[in-house]
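1. no sequence on hand, only this structure:
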């Protein structure tokens, strides 16, 4: 489903629409060059979302943000596959997290996800924002490891070796797996923060609340797809009726308010508030796929 225009586009802004179209076309070409064949509609929608979240980013920065967004979708597809052998999932996660934490370049041929990530990391390191890059690195590694844990838990449940987790236990892993924190730090890096920039101590706490809001909103939008694939979803942990769905909607709103309150007067508030509000608005009408 295509995301509604009033959610992911700048109203009456022809230049912004043109920029999103250009970034979407670049995104598909970039993926194709690396051997990935994403849906063209997904590439276009991701470009529209990124240019709405960060309209002030120069096109080079918006392009990197869009490419990273697509890469996270591709790595999610790999880590979320409940049919994959656990050893293969663990090996993939180990390979990617090692790549994230290693600054030495290599000329050896790399698998698709590794090569795409290496290119993105090289772009981010050029920004010379070491503190923000360290936060990005930690958040991404946490997300990759959580992705494996999330899928292994789903496999154990399917095999009858474990019961469904509580909502609290589920979110403890799923909020990291949604990988919003790394995207938020990437935005701050691309916003050309000075090299010595240190994020407000409230940013990490705010991003936990944001991650929970996006995780639940994502689950609400993708429940049918997750059910068909045998993946975990907060709505599938127990029988949820219309009242239960409404309760989850209110929980999303509470997490968004907490995020905004924690960032009050913080220098990073503008871009992070816009990012969260746009992301939640989009997931309330589509899962982007």
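-> All right, it came through fine. The structure displayed is predicted, hence computed values, not measured ones. Numbers count the residues shown, from 1 in each chain.

2. make it CA atoms for all contacts and neighbour counts henceforth
-> OK.

3. residue 209: which element?
-> For residue 209, the host element (DSSP states H and E) is helix 202-229.

4. now that helix: how far from the chain's centre is it?
-> Between the mean C-alpha location of helix 202-229 and the chain-wide mean there is a distance of 10 Å, by Cα atoms, centre = their mean, to the nearest Å.

5. and it, what does it pack onto?
-> Applying 3 or more Cα pairs under 8 Å, 6 or more residues apart in numbering; DSSP states H and E, one finds that helix 202-229 makes contact with helix 167-177, helix 180-190, helix 242-262, helix 269-283.

6. presented hereafter is structure B, for comparison with structure A:
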């Protein structure tokens, strides 16, 4: 979505983020947040992670194939270096499986301190062979890039390399704040043309608020206009609600989404809901 990314839930396909956490508790919370975000966006969460998953086999995780865990070796990491072609092949297979399951893409999460050999002189290793950008940056050049999220435990990584790791990622967030979803959904009426402006994030926690707002929204003639440029996140359930609201409009009336972000557009197209409402571009909202 548009706007500054401040939380795990705002990270989108094509983004490359570095999340700094402290200790196992924050690590577990980050894992859960990524699973929740992937579920909301209709994606598969792929973890490259050698750590324990609550004492059970991560392959047996629930979720209908929406969560998958790779060991560093399976993903192409060995001896602190990355085999990029191997990683590409692995992720292509993951993307194919995600598509077979009806999912729209991948959310790739990698714990850097478990897979890279880092020192103050080499952090991070650019293409697996020397200092430079994070090796996961190569994934942003794919035709359908995943969301790429690198993790690092501040307590385990050498303090001298932490600034370099942050500098070589386009987005750096601290887990303590990135796990918080804020602000919540804000709905306000607008005039000329009449409609509603939606700001913040929409998920299961505030679908009821959106549903009630749609029931009483002002109309612009025969159109119900929603200005959504300032939405940072909307899960599949939220977009489904908008599609159903469009179906419920009386004959001759339309539901118009003004300036929808790429995630909303992708969900609408993936489920065939884009034919039920009207999408308009522009800066209003």
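-> Arrived safely, thanks for sending. From a predicted model like this one, the values you see are computed outputs, not experimental measurements.

7. where does the TM-score land?
-> Comparison of the two superposed chains (TM-score structural alignment, normalised by the length of the second structure) gives a TM-score of 0.28, and 140 aligned residues with a Cα RMSD of 6.2 Å.

8. so which of the helices and strands packed on helix 202-229 of the first structure gets nearest residue 137 of the first structure?
-> Of all these, the one in closest proximity to residue 137 of the first structure, counting by Cα to Cα, is helix 180-190 (7.3 Å).

9. what packs against the closest one?
-> Contacting helix 180-190 of the first structure under the criterion 3+ Cα pairs under 8 Å, 6+ apart are the following elements: helix 59-79, helix 112-126, helix 130-158, helix 202-229, helix 269-283.

10. tell me the angle of that helix relative to helix 130-158?
-> Calculated by axes from the mean of the first three to the mean of the last three Cα atoms, to 10 degrees, helix 180-190 of the first structure forms an angle of 160 degrees with helix 130-158.

11. what's the separation between residue 39 of the second structure and residue 45 of the second structure?
-> Here the criterion is Cα to Cα, to the nearest Å. By it, residue 39 of the second structure lies 8 Å from residue 45 of the second structure.

12. show me which of those two is the more surrounded one.
-> Ranked by neighbour count (other Cα atoms under 10 Å), residue 39 of the second structure and residue 45 place residue 45 first, with 27 against 19.

13. mind checking how far the more buried one is from residue 107 of the second structure?
-> Relative to residue 107 of the second structure, residue 45 of the second structure is positioned 5 Å away (Cα to Cα).

14. what do you get for residue 115 of the second structure?
-> Spatial separation of residue 115 of the second structure from residue 107 of the second structure under the definition Cα to Cα is 18 Å.

15. and the two? Which one has more around it.
-> Remark: of residue 115 of the second structure and residue 107, residue 107 carries more neighbours, 25 against 22, as counted by other Cα under 10 Å.

16. list the helices and strands the host helix or strand of the more buried one packs on?
-> Taking DSSP H and E as the criterion, residue 107 of the second structure maps to strand 106-111. Helices and strands in packing contact with strand 106-111 of the second structure are listed as strand 44-48, helix 84-100, strand 147-153; criterion 3+ Cα pairs under 8 Å, 6+ apart.

17. tell me the contacts of the nearest residue to residue 278 of the second structure once chain neighbours are set aside?
-> Setting aside the residues directly before and after it, residue 278 of the second structure is nearest to residue 256 in space (Cα to Cα, 6 or more residues apart in numbering), at 4.6 Å. With contact set as Cα atoms under 8 Å, 6 or more residues apart in numbering, residue 256 of the second structure has these partners: 223, 224, 225, 226, 277, 278, 279, 280.

18. residue 71 of the first structure - how many residues pack around it?
-> Residues near residue 71 of the first structure, counting by other Cα under 10 Å, number 19.

19. no no, residue 168 of the first structure
-> A count of nearby residues for residue 168 of the first structure, using other Cα under 10 Å, gives 10.

20. same thing with the one 3 residues further on?
-> Here the neighbour count serves as a burial measure; for residue 171 of the first structure (other Cα under 10 Å) it reads 19.
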